[in-house]
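Engineer: Structure of the sequence below:
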Amino acid sequence: MKKITEHLDIKFDKAICYSGFRQGQSPDAGIFPTYDQIKEDLLILQGHWKYLRLYACDKQTDIILEVIEKENLDFQVMLGAYIGAEMNNFGCPWGGAFSEGQLIANKEHNINEIEKLIKLANQYPDIVFALSAGNEATVSWTDHYVPVESVIRYVNIIKKGTKQPVTFCENYVPWLDHLKKLVEAVDFISIHTYPVWEYKNIHEALEYTKQNYYSIAERYPHKPVVITEAGWATNSNGRGIDPGNVSEDLQEVYYQDLMKWTEEEEILAFYFEAFDEQWKGSPEPMEPEKHWGLFTVERKPKKVMRTQFADFV
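Structural biologist: Below you'll find the predicted structure:
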């Protein structure tokens, strides 16, 4: 099995997924964090995490890269393009059906997003260390389904226009078979693993994450594998996650176990995520999508971070 640290000359370090939307802000509403808010976030994270993963080439990303450059912050960024549905996915339980006109508009958006990704990668070559052609767009339950052939085309366009290594971020399951052709196009494979979404309790969690990782790493020993999402929610309304399976105590256990294993094996793993995001999921306050952060939406450390961030409590 190849390690990304050896194959692509990327040094191992701590990594985290970052999105800075606060109360009343969301990409859907077009209300984005300010320069000062993002600066505040990144000063919290600096010195504790080296790598940040960003999801889209939107206004927030423009500001994040500007802050890192202007404030001379010590981060490297995996920059992602957010690609929208190019096909209907009627199997999605929360809406994967679109009009033909919307699908056509999405394809135009996707090309523009890929072009913006290339532009930012070349504008910030010392900050952006890797690129992703999309996020969770080929898994069976996605509401923004994109055919594998389109993803491969986007990967190839990005590779022609940039110097950074290129990947595609997806749940581990499609990589087992559905994305075999994509494996040869990307420079490294990026997987997501969420034991708690698959009804595993905390005692099974790390072993299940290892199974997910090694099932892909052993299947494609010629490609490095990165974990671009792994995390543990701290609240649930029962939608998809048993409320008894999530808490700050359990998040702490999973985080510590995951860090110990990935550091020992030098597996680059982006923890999901830095801060709670209240705009996500349903309007219900205990919706699990809102509660994956190591910090609350008010930027207060949860239990796992309280020792390191005692001044913020």
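
Engineer: going forward, measure contacts between C-alpha atoms and count neighbours the same way
Structural biologist: Fine.

Engineer: Helices of this structure, start to end?
Structural biologist: 4-7, 35-45, 59-70, 100-123, 148-161, 172-176, 180-185, 202-217, 248-265 (DSSP state H).

Engineer: Quick check: which of the ones you listed is nearest to Gly20?
Structural biologist: The closest of the helices of the chain to Gly20 is helix 35-45. By C-alpha to C-alpha, the value is 6.5 Å.

Engineer: what angle sits between that closest one and helix 59-70?
Structural biologist: Counting by axes from the mean of the first three to the mean of the last three C-alpha atoms, to 10 degrees, helix 35-45 lies at 60 degrees to helix 59-70.

Engineer: residues contacting Gly20?
Structural biologist: Taking C-alpha atoms under 8 Å, 6 or more residues apart in numbering as the criterion, Gly20 is in contact with 33, 37-38, 41, 60, 275, 277.

Engineer: out of the residues you listed, which are buried?
Structural biologist: 33, 38, 41, 60, 275, 277 (16 or more other C-alpha atoms under 10 Å).

Engineer: Now flag whichever of those residues is closest to Arg306.
Structural biologist: Nearest to Arg306, judged by C-alpha to C-alpha, of the buried ones among the contacts of Gly20 is Phe275 at 14.0 Å.

Engineer: please give me the structure for this one as well, since I'd like to look at both together:
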Amino acid sequence: MNQSKSASEILGNPDHQAFSFGGYRGLSRDSVPSVNQLKEGLRILSAMDIKLLRTYNTQQYAHAANLLEAIHQMKQENDGFEMYVMLGAWIDCEGAWTDYRNHEAEDLKNNQAEIDEAVRLAQKYPDIVKIIAVGNEAMVHWAEAYFVSPAIILKWVNHLQDLKKSGELAQDLWVTSSDNFASWGGGDSSYHKPELEALIKAVDYVSMHTYPYHDTHYNPHYWQVEDSDTLSEIEKVDNAMLRARDYAISQYQSTKDYIKSLGIEKEIHIGETGWASKTNELYGNEGSRASDEYKQKLYYDHIREWTNGAGLTCFYFEIFNEQWKDASNPLGSENHFGLITLKGEAKYALWDLADQGVFEGITRNGYAITKTFDGNKDALMETVVPPRSLQLSEN
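Structural biologist: Sure, this is the predicted structure:
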């Protein structure tokens, strides 16, 4: 018989590893993957023993609805199949994506539709939808095209909490917002406002994002290395990736410290973190030199080890490459955060699973799951360069 656990049983449980999931394959989200196409991805994830997925929109595209139906059907077909979803409702400010943005007001029509569809889907699939996230990086100020004040997120969180109290939503459903660590008070004090404190009290847990990858460019001092004649090139890379792990941990800790300073006890889990394997932009060999599959694997392994050991859930971003994210630039970093390529190649982070036969007999988009670089590690390592030295960067 199919299992159905509560959010409190799933979050922080190392037996329920999590991924951010987007099943899009084309250059535009207008081409929504079908239920059967999404089942291909679910078979891969299930073979990896993944049991928790995160989505980003509810009604703008049919992806979330199709994914939930795909999981539902697979549960009907196999009593042992177990998969849960953190359903994301997209939140925009008034005039989002235009030159007339008002960050203190909201796009009520869009936001109401997103929340209403989240409620409908949670009611239709209560055995699958265990978390609703109000907004994705919807409060962080660098999301200039659409961010809103915490008061707007709080309004919708309270609405969902009221539906739980009235019995219209399951009481064991958890409600949060998924946002950058700074938005939760772990960074700039400009975010430290009464409405944020009220939001922290209102959510069931804090879903926090951390991206050391991006800060290899925006905060390079953490990433760059001192000149050394004693370390090999690969030792410099290995040490840099340990610093990346510690950088993520420090952002988690600063968020935890801020929440504690308010006298609030609240669970924190990692709603998003990841590392791109390729780019021709800021993080490439002409920039911070952060992007290759070796570094991606180290980051993935370090983050899983840390979060599992600390009793945290980590929605690692992401399982599949998605080329719509930067459709005009195939080598854009946003297209290469996945651990599996569009051609079904498992990147270095998953080579060990491929060697174990985990993906045997499974295909996606007509491709068997093989290994990048044809499994040739020497060829892979030729793409790896260490960060620049501090001395060279400052001269």
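
Engineer: Any idea what the TM-score comes out to?
Structural biologist: For this chain pair, the superposition-based TM-score is 0.88 by TM-score structural alignment, normalised by the length of the first structure; 297 aligned residues with a C-alpha RMSD of 2.2 Å.

Engineer: Pipe the buried ones among the contacts of Gly20 of the first structure into a markdown table and attach distance to Ser132 of the first structure per row.
Structural biologist: A markdown table is the format used below for those (distance: C-alpha to C-alpha, whole Å):
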| residue | distance to Ser132 of the first structure |
| --- | --- |
| Pro33 | 23 |
| Ile38 | 22 |
| Asp41 | 23 |
| Gln60 | 17 |
| Phe275 | 21 |
| Glu277 | 22 |
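
Engineer: Map Tyr254 of the first structure across to the second structure for me.
Structural biologist: Alignment note (TM-score structural alignment): Tyr254 of the first structure maps to Tyr299 of the second structure.

Engineer: Spatially nearest residue to that match (excluding sequence neighbours)?
Structural biologist: Once flanking residues are discounted, Tyr299 of the second structure sits nearest to Met241: 6.2 Å by C-alpha to C-alpha, 6 or more residues apart in numbering.

Engineer: Turn the contacts of Gly20 of the first structure into CSV, including distance to Glu6 of the first structure.
Structural biologist: Listed next are the contacts of Gly20 of the first structure as CSV, based on distance: C-alpha to C-alpha, whole Å:
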residue, distance to Glu6 of the first structure
Pro33, 36
Gln37, 36
Ile38, 32
Asp41, 31
Gln60, 32
Phe275, 31
Glu277, 34
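
Engineer: The residue nearest to Tyr299 of the second structure pairs with which position in the first structure?
Structural biologist: Matched by TM-score structural alignment, Met241 of the second structure corresponds to Ile202 in the first structure.

Engineer: Ala18 of the second structure touches Ile50, doesn't it?
Structural biologist: Yes. Here Ala18 of the second structure reaches Ile50: they are 6.0 Å apart, a contact under C-alpha atoms under 8 Å.

Engineer: So these two - more neighbours on which side?
Structural biologist: Neighbour totals were compared for Ala18 of the second structure and Ile50, and Ala18 leads with 31 against 19 (other C-alpha atoms under 10 Å).

Engineer: Could you tell me where stretch 269-279 of the second structure falls in the first structure?
Structural biologist: Using TM-score structural alignment, stretch 269-279 of the second structure pairs with 226-236 in the first structure.

Engineer: related to what we said a few turns ago, number of nearby residues for the match of Met241 of the second structure?
Structural biologist: 18.

Engineer: Who are the contact partners of it?
Structural biologist: Taking C-alpha under 8 Å, 6+ apart as the contact definition, Ile202 of the first structure lies against 196, 245, 250, 253-254.

Engineer: Show me the subset of those residues that the second structure keeps too.
Structural biologist: Retained in the second structure (both residues aligned by TM-score structural alignment, their matches' C-alpha atoms under 8 Å) from the contacts of Ile202 of the first structure: 250, 253-254.

Engineer: Buried among the residues you listed? Need that as a selection in ChimeraX.
Structural biologist: The following ChimeraX line selects those of these that are buried, judged by 16+ other C-alpha under 10 Å:
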select :250,253,254
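
Engineer: Dump the kept ones among the contacts of Ile202 of the first structure to TSV, plus distance to Ala85 of the first structure.
Structural biologist: Shown next, in TSV, are these (distance: C-alpha to C-alpha, whole Å):
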residue	distance to Ala85 of the first structure
Leu250	34
Val253	36
Tyr254	33
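
Engineer: residues in contact with the residue most central in space within the second structure?
Structural biologist: By C-alpha atoms, centre = their mean, the second structure has its centre lying nearest to Glu272, at 3.1 Å. Residues near Glu272 of the second structure by C-alpha under 8 Å, 6+ apart: 20, 208-210, 314-317.

Engineer: Quick check: the residue in the first structure that Ala346 of the second structure lines up against vs Glu40 of the first structure, distance?
Structural biologist: If you follow Ala346 of the second structure across to the first structure using TM-score structural alignment, you land on Pro301. Pro301 of the first structure sits 14 Å away from Glu40 of the first structure, going by C-alpha to C-alpha, to the nearest Å.

Engineer: Could you check which of these two is surrounded by more residues?
Structural biologist: Neighbour count, other C-alpha under 10 Å: between Pro301 of the first structure and Glu40, Pro301 has more, with 22 against 13.

Engineer: Contacts only, for the closest residue to the more buried one other than its chain neighbours.
Structural biologist: Ranked by C-alpha to C-alpha, 6+ apart and with sequence neighbours excluded, the top spatial neighbour of Pro301 of the first structure is Phe295, at 4.3 Å. By C-alpha under 8 Å, 6+ apart, Phe295 of the first structure lies in contact with 274-276, 301-302, 305.

Engineer: hmm, which two among those are most spread apart?
Structural biologist: Asp276 and Met305 (13.6 Å).

Engineer: okay, and the common contacts of those two?
Structural biologist: Common contacts of Asp276 of the first structure and Met305 (C-alpha under 8 Å, 6+ apart): 294-295.

Engineer: To which residue of the first structure is Tyr205 of the second structure aligned?
Structural biologist: Under the alignment by TM-score structural alignment, Tyr205 of the second structure pairs with Phe188 in the first structure.

Engineer: Please list all residues in contact with its match.
Structural biologist: Phe188 of the first structure touches 4, 165-167, 223-226, counting by C-alpha under 8 Å, 6+ apart.

Engineer: still on that earlier bit, there's contact between the match of Ala346 of the second structure and Asp311 in this structure, I believe.
Structural biologist: No. If you go by C-alpha under 8 Å, Pro301 of the first structure and Asp311 don't touch, sitting 9.6 Å apart.
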